[in-house]
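1. just to be clear, the model below is a prediction. Sequence and coordinates:
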Amino acid sequence: MSFPELKNDLLLRTLKGEAVERPPCWIMRQAGRYLPEYKALKGDKDFFKLCQTPEIAAELTIQPVLRYDGLIDAAIIFSDILVIPQALGMTVEMVEGSGPHFPEPLRTTDDVTKVLNHEVNVLRDLDWAFKALTLTRHQLDGKVPLFGFCGGPWTLLVYMAEGGGSRLFRFAKQLINEKPDLALQLLQKITDTAIEFLAQQVIAGAQVLQVFESWGGELSSMDFDKFSLPFLKQIVDGVPKRLQELGVKEHIPMIVFAKGSWYAVDKLCGLGYDGVSLDWSWDPKEAVKINKGRCSLQGNIDPGVIYGSNEVISEKVKYMIEGFGGGKGKYIVNFGHGTHPFMDTEKIRFFLEECHKYGSA
């Protein structure tokens, strides 16, 4: 498939480890709830209807790129990590004001076995996701590279077992402690699906990939090593192999984000990903020491800084970027998690403008 030539490859050069003129900038959840143009387009439409309508998903993806023209160096497809459970045969609803809901969560061995026995057809069941990527890639016209993504296997297991978000993680923890072998089988099924989904996103137009292990910090270090890390490793090894089978010869960079998994950063940096994204709990200088130049680091300002004054934003941007080496390479500006619905778009513009002041030029 032929796509427009990329005009801004700053993020891709950074992930290759090249010296760059400034750190590339993008923001997790940059497309969506805080933007007035998103609210206008969404109206009363169902969230998953937005994702599953390629024309709408493409427009939502590009909205922040246009609003912050020249300040954002990547687009991330407007979608959700919970599309993999959908491909695994589960029903997922997005309830306004309370988030995702699974009417039939995995609570028994029979529930899990049903999912394990489900015949996955990613190309058929997530066809809309690939159409959205292709359309978005063309409409971006090479302005910036396009991210595809998926949820981390442990994170998806949490949602599938809990039936939505959670504070206690009772059912997910019960599954891995009461029936660890069954949990590992489920994680393997999710991982196999994720590898195929990510590879097919590249075929459809994604130029860089991110894996969101958003609930990684809910595992102990011992459990992270058993129920998350091996599957994240399978993904970073498996996607390039699958892409080779699909005829893709160039290297597609991959980033992993394991929120709250402070004990695993050393292991994550050595896993083979081109980038490791960090939440805001990390001191940048400490993360740089631990990384030892093995991969690019991404992050990690607390999104809540956007509620502060311009002076506070400037101060914290300076601390972040100088801590990560001053923006001279192997570093990508991002939040330590996603935007909030209440954020001021002009404060985000100021944040991005401040970040653009740093670099080796």
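-> Happy to help now that I have it.

2. contacts and neighbour counts: CA atoms only from here.
-> Will do.

3. so where do the strands sit in this protein?
-> 75-76, 93-95, 99-101, 146-151, 208-213, 254-258, 275-277, 296-301, 331-335 (DSSP state E).

4. can you redo those as TSV with distance to H118 and mean neighbour count?
-> Shown next, in TSV, are these (distance: least, Cα to Cα, whole Å; neighbours: other Cα atoms under 10 Å):
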stretch	distance to H118	mean neighbour count
strand 75-76	29	28
strand 93-95	19	14
strand 99-101	20	15
strand 146-151	19	25
strand 208-213	23	24
strand 254-258	27	25
strand 275-277	32	28
strand 296-301	36	26
strand 331-335	37	27
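
5. dump the ones you listed to CSV, plus distance to L41.
-> Below are those laid out as CSV (distance: least, Cα to Cα, whole Å):
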stretch, distance to L41
strand 75-76, 18
strand 93-95, 17
strand 99-101, 19
strand 146-151, 21
strand 208-213, 26
strand 254-258, 29
strand 275-277, 30
strand 296-301, 29
strand 331-335, 25
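
6. among these, which comes closest to T193?
-> Nearest to T193 among these is strand 146-151; the distance by Cα to Cα comes to 10.0 Å.

7. helices of the stretch 1-150 of the chain, start to end?
-> For the stretch 1-150 of the chain, the helices defined by DSSP state H, counting those that start in this stretch occupy 10-15, 36-42, 47-51, 54-67, 83-87, 109-116, 122-125, 127-140.

8. okay, now the one to match up with it:
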Amino acid sequence: MTPLLNDRYLRALLRQPVDQTPIWMMRQAGRYLPEYRAVRAQAGDFMALCRHAELACEVTLQPLRRYPLDAAILFSDILTIPDAMGLGLSFGSGEGPRFANPVRSARDVAALPVPDPEGELGYVMNAVRTIRRELKGQVPLIGFSGSPWTLATYMVEGGSSKTFTLIKQMLYREPALLHALLDKLTDSVILYLNAQVAAGAQALMLFDTWGGVLSTPAYQTFSLDYMARIVAGVTRHAEGRPVPITLFTKGGGQWLERMAATGCDGLGLDWTQSLGDARARVGQQVTLQGNMDPSVLYADPETITAEVARLLAEFGPGCGHVFNLGHGIHQDVDPERAGHFIAEVQRQSRAYHG
């Protein structure tokens, strides 16, 4: 494998000293970039883009050509696993993801296969291998998956939801059925992430987008316990170095101690969480990722500069911080504002590292 030229992100996740706070952006390859929109149009639709290794590689690398980021993240989608289970995934214009065959019964759950990462999901592994080759060691590559709970919400609801009525009915009326679904998804995610590492991913992220809609006991039982199984089951060392894993539960700031106890290396924070408070609570156990409000990128450069300064001061000096947005970058953000944000993190953060 090609030597890694910039390992700042990996060292930060292991709470090792760095010269400046590493930065990447969730959804950094995406619709805010005109070059991405051109490739998306060439591919025809979103999943066709995901399934085409060379095009997925191209959009993964596009933000790295614009900005001096410290990591690349695989261009894919969190719904690849349920799609490979045969649920009939589609993306309607302006409607988000939809499944033609939602999971609602014990028979539905029993019929779900555990996808073969090099079979039905082989296109993802081909993309990982292609990206690693084309990165040429510039920065590490992050692989990812949706959490079992988050995947289950889409599978049971049949798509996006604001109320989560159907899956919460299952949770409270048929908890054993939901556990059977989450068990199968957990096994699938472990296989999927391990295959990504074998293909070349150098760090992992688990996106628990909808964990924050649960009560505390339900979060522990139906989301976090399964993520803990994944943390324990994924490859944590490859190519002669650790493979760190970060958990991100949107709306989960009240559970940071519980998340840190899983043994993960990093915790993603959304913008509603105080970075300083989070460091005081769990900063000796894990690295913290985040957590600027993505909407700050609509502001003028002076406001962006001030918000970067505030967050760096709130975390304070020392290691254990990966700068990021508190969620994905919005599609209508000016790329110049994103560039200013990245430059300011790098300029200002050097003072916080000896």
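-> Right, received. Where do you want to start? This one's a predicted model, so the numbers in the text were calculated from it and none came from an experiment.

9. tm score of chain vs chain?
-> After superposition, the two chains reach a TM-score of 0.96 (TM-score structural alignment, normalised by the length of structure 2), with 350 aligned residues with a Cα RMSD of 1.4 Å.

10. please name whichever of the strands of structure 1 is nearest to E286 of structure 1.
-> Nearest of the strands of structure 1 (Cα to Cα): strand 296-301, 11.7 Å.

11. average gap between that closest one and structure 2?
-> Mean deviation of strand 296-301 of structure 1 relative to structure 2 after superposition (mean Cα distance after the TM-score superposition for structure 1): 0.4 Å.

12. so where in structure 2 does that strand end up aligned?
-> Under TM-score structural alignment, strand 296-301 of structure 1 corresponds to residues 287-292 of structure 2.

13. centre of the chain to that stretch, how far?
-> Remark: stretch 287-292 of structure 2 is offset 12 Å from the chain centroid, using Cα atoms, centre = their mean, to the nearest Å.

14. which residues does that stretch contact?
-> Contact partners of stretch 287-292 of structure 2, identified using Cα atoms under 8 Å, 6 or more residues apart in numbering, comprise 12-15, 265-271, 273, 275, 278-279, 307-308, 311, 320-327.

15. cutoff 6 Å now
-> Contacts to stretch 287-292 of structure 2, defined as Cα atoms under 6 Å, 6 or more residues apart in numbering, come from residues 13, 266-271, 320-326.

16. ok, these vs A299 of structure 2, which is closest?
-> Among the contacts of stretch 287-292 of structure 2, and counting by Cα to Cα, the member closest to A299 of structure 2 is L325, at 14.3 Å.

17. that closest one pairs with which position in structure 1?
-> Per TM-score structural alignment, L325 of structure 2 is aligned with F335.

18. contacting residues for its match?
-> 27, 299-301, 303.

19. 7 Å instead?
-> Neighbour list for F335 of structure 1: 27-28, 299-303 [criterion: Cα atoms under 7 Å, 6 or more residues apart in numbering].

20. quick one on the thing from earlier: which stretch among the strands of structure 1 comes nearest S166 of structure 1?
-> Among the strands of structure 1, if distance is taken as Cα to Cα, the winner is strand 99-101, at 10.6 Å.

21. in structure 2, what stretch matches the closest one?
-> Under TM-score structural alignment, strand 99-101 of structure 1 corresponds to residues 96-98 of structure 2.

22. what's the average distance for the matching stretch when superposed on structure 1?
-> Averaged out, stretch 96-98 of structure 2 is 0.8 Å away (mean Cα distance after the TM-score superposition for structure 1).

23. which residues are contacting that stretch?
-> Contacts for stretch 96-98 of structure 2 (Cα under 7 Å, 6+ apart): 89-91, 158-160.

24. try it again with 10 Å
-> 79, 87-92, 154-155, 157-161 (Cα atoms under 10 Å, 6 or more residues apart in numbering).

25. switch the residues you listed over to JSON lines; also include distance to D183 of structure 2.
-> Shown next, in JSON lines, are the contacts of stretch 96-98 of structure 2 (distance: Cα to Cα, whole Å):
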{"residue": "L79", "distance to D183 of structure 2": "17"}
{"residue": "L87", "distance to D183 of structure 2": "17"}
{"residue": "G88", "distance to D183 of structure 2": "21"}
{"residue": "L89", "distance to D183 of structure 2": "21"}
{"residue": "S90", "distance to D183 of structure 2": "25"}
{"residue": "F91", "distance to D183 of structure 2": "26"}
{"residue": "G92", "distance to D183 of structure 2": "29"}
{"residue": "Y154", "distance to D183 of structure 2": "16"}
{"residue": "M155", "distance to D183 of structure 2": "14"}
{"residue": "E157", "distance to D183 of structure 2": "18"}
{"residue": "G158", "distance to D183 of structure 2": "19"}
{"residue": "G159", "distance to D183 of structure 2": "20"}
{"residue": "S160", "distance to D183 of structure 2": "22"}
{"residue": "S161", "distance to D183 of structure 2": "22"}
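
26. of the residues you listed, select the buried ones using a PyMOL command.
-> Remark: buried members of the contacts of stretch 96-98 of structure 2, expressed as a PyMOL selection using 16 or more other Cα atoms under 10 Å:
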select buried, resi 79+87+89+90+154+155+157+158+159+160
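
27. between the strands of structure 1, which one is closest to F130 of structure 1.
-> strand 146-151 (9.7 Å).

28. so what does the closest one touch, helix or strand wise?
-> helix 54-67, strand 75-76, helix 83-87, helix 127-140, helix 180-204, strand 208-213, strand 254-258 (3 or more Cα pairs under 10 Å, 6 or more residues apart in numbering; DSSP states H and E).

29. against structure 2, where does the first one fall?
-> Residues 53-66 of structure 2 are where helix 54-67 of structure 1 aligns, with TM-score structural alignment as the criterion.

30. just how off-centre is stretch 176-190 of structure 1 within its chain?
-> 23 Å.

31. in that stretch, what's buried?
-> 176, 182-184, 186-190.

32. same question, stretch 103-116 of structure 1
-> Those would be 105-107, 112, 115-116, for stretch 103-116 of structure 1 by 16+ other Cα under 10 Å.

33. before we move on, what about stretch 225-233 of structure 1?
-> Along stretch 225-233 of structure 1, these residues count as buried under the neighbour rule (16+ other Cα under 10 Å): 227-229, 231-233.

34. what's the counterpart of D108 of structure 2 in structure 1?
-> By TM-score structural alignment, D108 of structure 2 lines up with D111.

35. and its match, what does it touch?
-> 104-105, 161.

36. same check, this time on V317 of structure 1
-> So V317 of structure 1 contacts 300-301, 305, 311, 323, 333, 351-352, 354-355, 358 (Cα under 10 Å, 6+ apart).

37. thinking again about what came up before, export the helices of the stretch 1-150 of structure 1 to a markdown table and tack on distance to D73 of structure 1?
-> Shown next, in a markdown table, are the helices of the stretch 1-150 of structure 1 (distance: least, Cα to Cα, whole Å):
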| stretch | distance to D73 of structure 1 |
| --- | --- |
| helix 10-15 | 7 |
| helix 36-42 | 20 |
| helix 47-51 | 22 |
| helix 54-67 | 8 |
| helix 83-87 | 25 |
| helix 109-116 | 38 |
| helix 122-125 | 29 |
| helix 127-140 | 12 |
